[in-house]
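K.L.:
Sharing a sequence plus its predicted fold:
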Amino acid sequence: MTSETPNLPTPDQIRRSPKVLLHDHLDGGLRPGTIIELAHKVGYENLPETEADKLGIWFREAADSGSLPRYLETFAHTCAVMQTKEALFRVASECAQDLAEDGVVYAEIRYAPEQHLEAGLTLEEVVEAVNEGFREGERRARTNGNRIRVGALLTAMRHAARALEIAELANRYRDNGVVGFDIAGAEAGFPPTRHLDAFEYLKRENNHFTIHAGEAFGLPSIWQALQWCGADRLGHGVKIIDDIEVAPDGSVKLGRLASYVRDKRIPLEMCPTSNLQTAAAASYAEHPIGLLRKLHFRLTVNTDNRLMSGTSMSREFEHLVDTFGYTLDDMQWFTVNAMKSAFIPFDERLAMINEVIKPGYAELKSEWLFRQTVSTSGSVSV
């Protein structure tokens, strides 16, 4: 993408566009410098690099293995320095600030409280420290002229046995910063049906949840997440492409599961760069998001792990603009999809769409028309 291409948004316009993020892991988005400082404070000596730039490169290279289990191993270092209230508060605050600086106006950030208990914190203390950090980050963002709202998703690890406990925790804090529940971790061998008691509990409580499904495992994982567990959204869901047949003449036939996902408008939390790293897709051009967009699935664009992927919401959209020629209209479509699919009340979602997202894109489109006029005429009358 070049800034001279008049019909595509520029990198600056992409950064300034209002964006909505539904799939981002708190322990996957730390600043490398923060990791080093926190490691020094807690006496963690296993970091592979002690200079911020080199550490950031190490995380990205380690995550580029093409293996989801290897990708997940990088989190041992970030979780190791997130075991105190002070560390959790700082990481959450910086997360909100970094996203706001990138133009994100609403975000749902997920983390697993059970992974932050090694220094003696309780589950409740973890949640409260993170919530306080998000609120502080929102305040600091406003001071810098940026607007953002952050909600937390409490995650249970699918290989562990604490899903019901974490689901109950999410329900207790649902009116205090927590907007929903998730399960994460390696899919193969750990189906979502292992945690049916947690999902049945959340449904009885009329609470929201998403499930990592269809990232490294195929259609059975998606089917179980939807039909056995009742997920509101699919984390990734990229493997739904396996139920779509494209004929040599270009005609497309959807299988029963793919049709169900599209017909029911089930949101897919797509994370293009992360999917390349875990071999869920071979390249941006071959990523299923291109075909799924044409077929009008309810797609959202996300970062997954900003540190490991060396990415941001702006970078994700830049890749899509470069690859598929997406315009500001496409970006608005993805963003409205995400806001419609958020786990906050309907009236609050609608207000964000009508008062923040649509006006923001309308302003950017006016800029685009102005640039097009200048490009065509070579001059402007004032």
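P.N.:
That came through, no problem.
K.L.:
alpha carbons only for contacts and neighbour counts from here, please
P.N.:
Fine.
K.L.:
Contact partners for F199?
P.N.:
Shown in contact with F199 (Cα atoms under 8 Å, 6 or more residues apart in numbering): 164, 167, 209, 229-230.
K.L.:
gap between L99 and R204?
P.N.:
According to Cα to Cα, to the nearest Å, L99 stands 33 Å off from R204.
K.L.:
Pretty sure L257 sits against W223.
P.N.:
Yes. In this structure, L257 is within contact of W223 by Cα atoms under 8 Å, at 7.2 Å.
K.L.:
Who has more neighbours out of L99 and R204?
P.N.:
L99 (27 against 9; other Cα atoms under 10 Å).
K.L.:
Could you say which helix or strand holds the more buried one?
P.N.:
Using DSSP states H and E, L99 sits in helix 85-101.
K.L.:
second one coming, line it up with the first:
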Amino acid sequence: MTSQTPSVPTADQIRRAPKVLLHDHLDGGLRPGTIIELAQEQGYQQLPETEPDKLGIWFREAADSGSLERYLETFAHTCAVMQTRDALFRVAAECAVDLAEDGVVYAEVRYAPEQHLEGGLTLEEVVEAVNEGFREGERQARANGHRIRIGALLTAMRHAARALEIAELANRYRDSGVVGFDIAGAEAGYPPTRHLDAFEYLKRENNHFTIHAGEAFGLPSIWQALQWCGADRLGHGVRIIDDIEVADDGSVSLGRLAAYVRDKRIPLEMCPSSNLQTGAAASFAEHPIGLLRKLHFRATVNTDNRLMSGTSMSREFELLTEAFDYTLDDMQWFTVNAMKSAFIPFDERLAMINEVIKPGYAELKSEWLFQQTATTSDSSRTAG
């Protein structure tokens, strides 16, 4: 290894590296202790565990169980305690603080306003509570010496019939903390084309949207999201690997859809740990992100549901580093990809890349070179 080639980063360097997160669900990232406290305040008595450590383990094991019913039950518990303004404010603020402490400098966090109306809140009150929570979390992060900016993505559930209403809501708050729109939920049986009116509306308004596609249902889901709906990004998109053929001699052939995705630089919001839980890959070493990185797709690294997967951005990069020997250069590549793909104005993305991300990685690389020089010097003195 030469001095121009940074080594595999340490866990501490990964944590300190500036990171960008595009795919993270607010109701999938609560602190276990917060869930318990909110449940006690609200009289919710359905939690499977009442101790934070045990509850965190329960969420991870339920998500790993292979049972769709049990997996969905996890969100029933988190959403159940997110039905008041104070609860939404707290969860959003803690989300910002937790991400900032993990080295995330920019994040787009999504949630479905329609799932937080059982306590009598309006859609607008839900959005405003979450936005205010994010701003408070950003302030707390700054006070703790961290820098983060959070944009919200408003999600519509694909099995419901409120997509246009949520799209209009996202457009109304686009200058007040909401940066885009998303649809989520089961892909099979609920194609994105059911919500064409929402996507057509957003395109007329020159607004941004991503679509959960290519996670479980495969290539048709990706094709519909892009060619029928016009998605700016693909939520997951991991099944694009089904349109890539690797021959015995190692040569690679891209199908028409995979070539289109790469040629058009369509961002893939990949969530490795989550993808393993849903069966998209058997292990990190076999995750499609390895090949997609080599082929220079616009791949990004994300968490999806930090609570259910027991993960963080640092954890995702640690596991990818173990699987593929990724260096700080690789981490920077994924991070710049994500920042280029964010739903904020170009000049603001460019400023984050040039003023925060690149200097942050340059400092870590210099630190590594200094450590290598010091190690070499110590070895020479010992040998002498």
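P.N.:
Now that the structure is in, tell me what you want to look at. If you're wondering where the values come from, they're calculated on a predicted model, not measured in any experiment.
K.L.:
before we move on, the earlier item: just checking, what packs against the helix holding L99 of the first structure?
P.N.:
helix 123-143 (3 or more Cα pairs under 8 Å, 6 or more residues apart in numbering; DSSP states H and E).
K.L.:
Against the second structure, what's the mean shift for the following helix or strand past the helix it packs on, could you check?
P.N.:
Next helix or strand after helix 123-143 of the first structure toward the C-terminus (DSSP H and E): strand 149-157. Mean deviation of strand 149-157 of the first structure relative to the second structure after superposition (mean Cα distance after the TM-score superposition for the first structure): 0.2 Å.
K.L.:
tell me how far strand 149-157 of the first structure is from the chain's mean position?
P.N.:
11 Å (Cα atoms, centre = their mean, to the nearest Å).
K.L.:
just stretch 182-193 of the second structure next, same as before
P.N.:
18 Å.
K.L.:
can you give me the end-to-end distance of it?
P.N.:
Stretch 182-193 of the second structure end-to-end distance (Cα to Cα) = 13 Å.
K.L.:
So which bits of that stretch are buried?
P.N.:
182-184, 186-187, 190-192 (16 or more other Cα atoms under 10 Å).
K.L.:
now do stretch 310-329 of the second structure
P.N.:
Buried residues in stretch 310-329 of the second structure (16+ other Cα under 10 Å): 310-321, 326-329.
K.L.:
again, but for stretch 111-129 of the first structure
P.N.:
For stretch 111-129 of the first structure, by 16+ other Cα under 10 Å, it's 111-117, 123, 125-129.
K.L.:
Columns distance to S341 of the first structure on top of those, output as CSV?
P.N.:
As requested, those are exported to CSV (distance: Cα to Cα, whole Å):
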residue, distance to S341 of the first structure
Y111, 19
A112, 21
P113, 24
E114, 26
Q115, 27
H116, 28
L117, 31
L123, 27
E125, 29
V126, 26
V127, 23
E128, 25
A129, 26
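K.L.:
what number of residues lie near A62 of the first structure?
P.N.:
18.
K.L.:
any idea how far C79 of the first structure is from A119 of the first structure?
P.N.:
11 Å.
K.L.:
what does H23 of the first structure give?
P.N.:
Applying Cα to Cα to H23 of the first structure and C79 of the first structure gives a distance of 18 Å.
K.L.:
more neighbours, the two?
P.N.:
The neighbour count for H23 of the first structure versus C79, taken as other Cα under 10 Å, is higher for H23 (26 against 19).
K.L.:
and the more buried one, that one's in a strand?
P.N.:
Yes. Checked against DSSP: H, G, I helix; E, B strand; the rest coil, H23 of the first structure lies within a strand.
K.L.:
quick one: which of the buried residues of stretch 111-129 of the first structure is nearest to I36 of the first structure?
P.N.:
H116 (17.6 Å; Cα to Cα).
K.L.:
What are the neighbouring residues in contact with the closest one?
P.N.:
79, 82-84, 126.
K.L.:
Nearest to A216 of the first structure among those?
P.N.:
Among the contacts of H116 of the first structure, C79 lies closest to A216 of the first structure (Cα to Cα), at 22.4 Å.
K.L.:
Could you check how far the closest one is from L30 of the first structure?
P.N.:
The value you get for C79 of the first structure to L30 of the first structure, if Cα to Cα is used, is 10 Å.
K.L.:
same question, R110 of the first structure
P.N.:
Taking Cα to Cα, one finds R110 of the first structure at 13 Å from L30 of the first structure.
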